[in-house]
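S.K.: Show me how the following folds:
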Amino acid sequence: MNYHSYNKGHKVSFSYIVLTLIIIFLFIPLFVVVTYSFNSTKGMEWDHASLVWYEKLIFESPSLWAAFKNSLIIALTSSITATLLGTLASIGIKWYRFRGRSYITTISYLPMVLPEVIIGISMLIFFSAVKIRLGLFTIFVAHTTFNLPFVFMMVSARLDEFDFSTIEAARDLGANESQTLSKVIVPTILPAVLSGFLMCVTMSLEDFVITFFVSGPGSGTLPLYVYSMIRYGVSPVINALSFVMILGTMIIAFIFRRFLKTVAASS
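M.R.: Coordinates of the predicted model:
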């Protein structure tokens, strides 16, 4: 074995060690949350395994489920809207040439780089100026706004690799713009669109700062509900809900992963 092969093997083993440590660091908190969701008592002292917190989650937590429902409604509606608008905006900027195109592209990324506190305060001032009552609608608008750049970025990256000769071929075969869009462009960029949608759902479900500024009475989301519980002590019911959400996220991610592989293989 020469020096180069030894050095390569050494680097690979070191990379695996670093990767393993990072994975352990990321998953230890999830393991703790899942473990103590089965603890029969509150706190960090283990008594015995029990499903009492799951029973309380199902039958004795109406306010928590209301907050979770609000989060789910906002996440789905804002993600669908942001995905549609971001995809169309990306296609339009790549497809057409017009004055100010580069400036619009640059401005589109601002919500990604600005601190969430600034975005939240700006949204609050805007809604107050136009006299829009704070509630689910204002949360929907805010989440759609900060989700748009992520879809725009992911779809734009996919369009950078797009072979525009297929559009010319479609036009030569008599396809108009709408047919070219629906039958050529959209199927090709569909994995990026779905990835952007999943990113939006994740960003919306976990957002706290912006939602804190633009939420109103009766429109609290799950992060706001958990924050409000801190002053009284977080109940292990949150651990049970976290485990349910982790399982749901894993199942959805697995389904989408299989679907994206199928779409990529067919395209």
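
S.K.: switch to C-alpha atoms for all contacts and neighbour counts from now on
M.R.: Fine.

S.K.: which residues of the stretch 1-150 of the chain fall in helices?
M.R.: Assigned by DSSP state H, counting those that start in this stretch, the helices in the stretch 1-150 of the chain fall at 3-36, 52-59, 62-95, 101-108, 110-113, 116-129, 136-160.

S.K.: in this structure, which residue is closest to the centre?
M.R.: The chain has T202 as the residue nearest its centroid, 2.4 Å off, counting by CA atoms, centre = their mean.

S.K.: one step back: now the helices of the stretch 1-150 of the chain in TSV, with distance to A253?
M.R.: Compiled in TSV, the helices of the stretch 1-150 of the chain are given as follows (distance: least, CA to CA, whole Å):
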stretch	distance to A253
helix 3-36	17
helix 52-59	23
helix 62-95	15
helix 101-108	27
helix 110-113	24
helix 116-129	26
helix 136-160	17
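
S.K.: quick revisit: now the residue nearest to the centre of the chain: how far from H143?
M.R.: Distance, T202 to H143, using CA to CA, to the nearest Å: 11 Å.

S.K.: so what's in contact with those two at the same time?
M.R.: Each of A75 lies in contact with both T202 and H143 under the rule CA atoms under 8 Å, 6 or more residues apart in numbering.

S.K.: quick one on the thing from earlier: which one of the helices of the stretch 1-150 of the chain lies closest to V237?
M.R.: helix 52-59 (5.1 Å; CA to CA).

S.K.: Return the set of buried residues in that closest one.
M.R.: 52-54, 57 (16 or more other CA atoms under 10 Å).

S.K.: ok now do N39, which residues does it touch?
M.R.: 46-51.

S.K.: same check, this time on L114
M.R.: Contacts of L114 by CA under 8 Å, 6+ apart: none found.

S.K.: do F208 as well
M.R.: F208 sits in contact with 223-224, where contact means CA under 8 Å, 6+ apart.

S.K.: Now with 6 Å, please.
M.R.: The contact partners of F208, by CA atoms under 6 Å, 6 or more residues apart in numbering, come to P223.

S.K.: Now the second one, please; I'll put the structures next to each other:
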Amino acid sequence: MVKSALKKIYTAMIFTFLYAPIVVLIVFSFNSSKSRANWTGFTFDWYIQLFKDQQIMTSLYNTIMIALIASVCATIIGTLAAIGMQDMKKFTKAMVMNITYLPVLNPDIVTGISLMLLFIFANKQLGFFTMLLAHITINIPYVILSVLPKLKQLDVRVYDAALDLGATPMYAFRKVIIPQIAPGIFTGFLLAFTMSIDDFVISFFTTGSGVSNLSITIWSMARRGVNPKINALLSIMFASVILLLLIVNNRMSGDGGRKGKIK
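M.R.: Got it, this is the predicted structure:
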């Protein structure tokens, strides 16, 4: 009984430590004053001013466009790479896997400066396109690591059976392989999208003047003091992520329930 109570208290403390700052941020996004210490009244003014701020809206557009394009490209490349790695010999596969882990383990500042030097060496002007290429590069390993476990669970005999029944390799790939590894592909896409939105260091080193995403804009605004518009922006981002997670969990639960009924 005591052990169970201690576990609950410990869990509550962990969640309080993690989410209390976010709750404070959301509460003060409705504060009528710019003060970060005193509550002076409830207002939606900061949210209204947020959508009137052209700099933030431009940064939001850049962030979403780069995140979407980079996630789609990284998901396609990463999925094909994972499928190719699955059939490699043990030593070759282990070597390629270690190389794949390097961008994940490598400090962001090293990756950011390396990519910046590469773009300068290739005579590419830093801007939207270079930031997009950088985001695709850093997201590919996360997609590979999400898809590989699903490929290990894949029953190759189903694919062989489809070929024996007259299906072409491409048709069998689309109708047999892809549906079975779809959860890993979707997870990799979500992870890539989240990493792209969250990234600051690599974006900072690979962008040029006049092009910035939300993380760079928030950093530049925070240097002049925390503007309540930042609180409003981060509150909306947090609510969007929570809504996305609820939709994904609801969909996965629904798929699991349908599979259970079929069985």
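
S.K.: Once they're superposed, what TM-score comes out?
M.R.: Here the TM-score for the pair of chains, by TM-score structural alignment, normalised by the length of the second structure, is 0.92; 258 aligned residues with a CA RMSD of 1.8 Å.

S.K.: Figure out the length between the terminal residues of stretch 172-191 of the first structure.
M.R.: 26 Å.

S.K.: How about stretch 24-43 of the second structure?
M.R.: Using CA to CA, first and last residues of stretch 24-43 of the second structure are 15 Å apart.

S.K.: I22 of the first structure maps to what in the second structure?
M.R.: By TM-score structural alignment, I22 of the first structure lines up with I14 in the second structure.

S.K.: contacting residues for S156 of the first structure?
M.R.: Contacts for S156 of the first structure (CA under 6 Å, 6+ apart) come out as S90.

S.K.: can you tell me which residue in the second structure aligns to F164 of the first structure?
M.R.: F164 of the first structure maps onto V156 in the second structure, by TM-score structural alignment.

S.K.: burial of its match, as a residue count?
M.R.: By other CA atoms under 10 Å, the residues close to V156 of the second structure number 12.

S.K.: now swap in F25 of the first structure and tell me
M.R.: Neighbour number of F25 of the first structure under other CA under 10 Å is 11.

S.K.: ok, it to L19 of the first structure distance?
M.R.: Between F25 of the first structure and L19 of the first structure the computed distance is 10 Å (CA to CA).

S.K.: Equivalent analysis for I189 of the first structure, please.
M.R.: Distance from I189 of the first structure to L19 of the first structure, by CA to CA: 31 Å.

S.K.: How about Y225 of the first structure?
M.R.: Separation of Y225 of the first structure from L19 of the first structure (CA to CA) stands at 34 Å.

S.K.: For stretch 72-81 of the first structure, give me the average deviation versus the second structure.
M.R.: Following the fit onto the second structure, the mean deviation recorded for stretch 72-81 of the first structure is 0.7 Å by mean CA distance after the TM-score superposition for the first structure.

S.K.: Output the residue interval of the second structure matched by that stretch.
M.R.: With TM-score structural alignment applied, stretch 72-81 of the first structure matches the range 64-73 in the second structure.

S.K.: one step back: of I189 and L19 of the first structure, who's got more company?
M.R.: The neighbour count for I189 of the first structure versus L19, taken as other CA under 10 Å, is higher for I189 (23 against 12).

S.K.: contacting residues around the alignment partner in the second structure of the more buried one?
M.R.: Per TM-score structural alignment, the equivalent position to I189 of the first structure in the second structure is I181. By CA under 6 Å, 6+ apart, I181 of the second structure lies in contact with K150.

S.K.: Where does I181 of the second structure sit, in terms of helix or strand?
M.R.: Per DSSP states H and E, I181 of the second structure falls inside helix 178-198.

S.K.: After that helix, which helix or strand is next?
M.R.: Next along the chain from helix 178-198 of the second structure, counting by DSSP H and E, comes helix 201-206.

S.K.: show me what contacts S29 of the second structure?
M.R.: Neighbouring residues of S29 of the second structure by CA under 6 Å, 6+ apart: 228, 231-232.

S.K.: possible to save the residues you listed as TSV with secondary structure and distance to M57 of the second structure?
M.R.: As requested, those are exported to TSV (DSSP: H, G, I helix; E, B strand; the rest coil; distance: CA to CA, whole Å):
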residue	secondary structure	distance to M57 of the second structure
P228	helix	16
N231	helix	15
A232	helix	13
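
S.K.: ok, those residues vs L102 of the second structure, which is closest?
M.R.: So of the contacts of S29 of the second structure, ranked by how close each gets to L102 of the second structure (CA to CA), first place is N231, at 34.5 Å.

S.K.: Which residue in the first structure aligns with the closest one?
M.R.: Match for N231 of the second structure (TM-score structural alignment): N239.

S.K.: Look up how far F25 of the first structure lies from the residue lying closest to its match once chain neighbours are set aside.
M.R.: Sequence neighbours aside, S37 is the residue nearest to N239 of the first structure in space, at 4.9 Å (criterion: CA to CA, 6 or more residues apart in numbering). Per CA to CA, S37 of the first structure is found 20 Å from F25 of the first structure.

S.K.: so where does V234 of the first structure fall, helix or strand?
M.R.: Assigned by DSSP H and E, V234 of the first structure falls within no helix or strand.

S.K.: So what's the residue count around the spatially closest residue to it that is not a sequence neighbour?
M.R.: Spatial nearest neighbour of V234 of the first structure, excluding adjacent residues (CA to CA, 6+ apart): V226 at 7.3 Å. Residues lying near V226 of the first structure (other CA under 10 Å) number 17.

S.K.: Please, which helix or strand holds V226 of the first structure?
M.R.: helix 222-229.

S.K.: ditto for L154 of the second structure
M.R.: With DSSP H and E as criterion, L154 of the second structure is part of no helix or strand.

S.K.: got the contact list for it?
M.R.: Residues near L154 of the second structure by CA under 6 Å, 6+ apart: none.

S.K.: ok, now G120 of the first structure?
M.R.: 210, 213.
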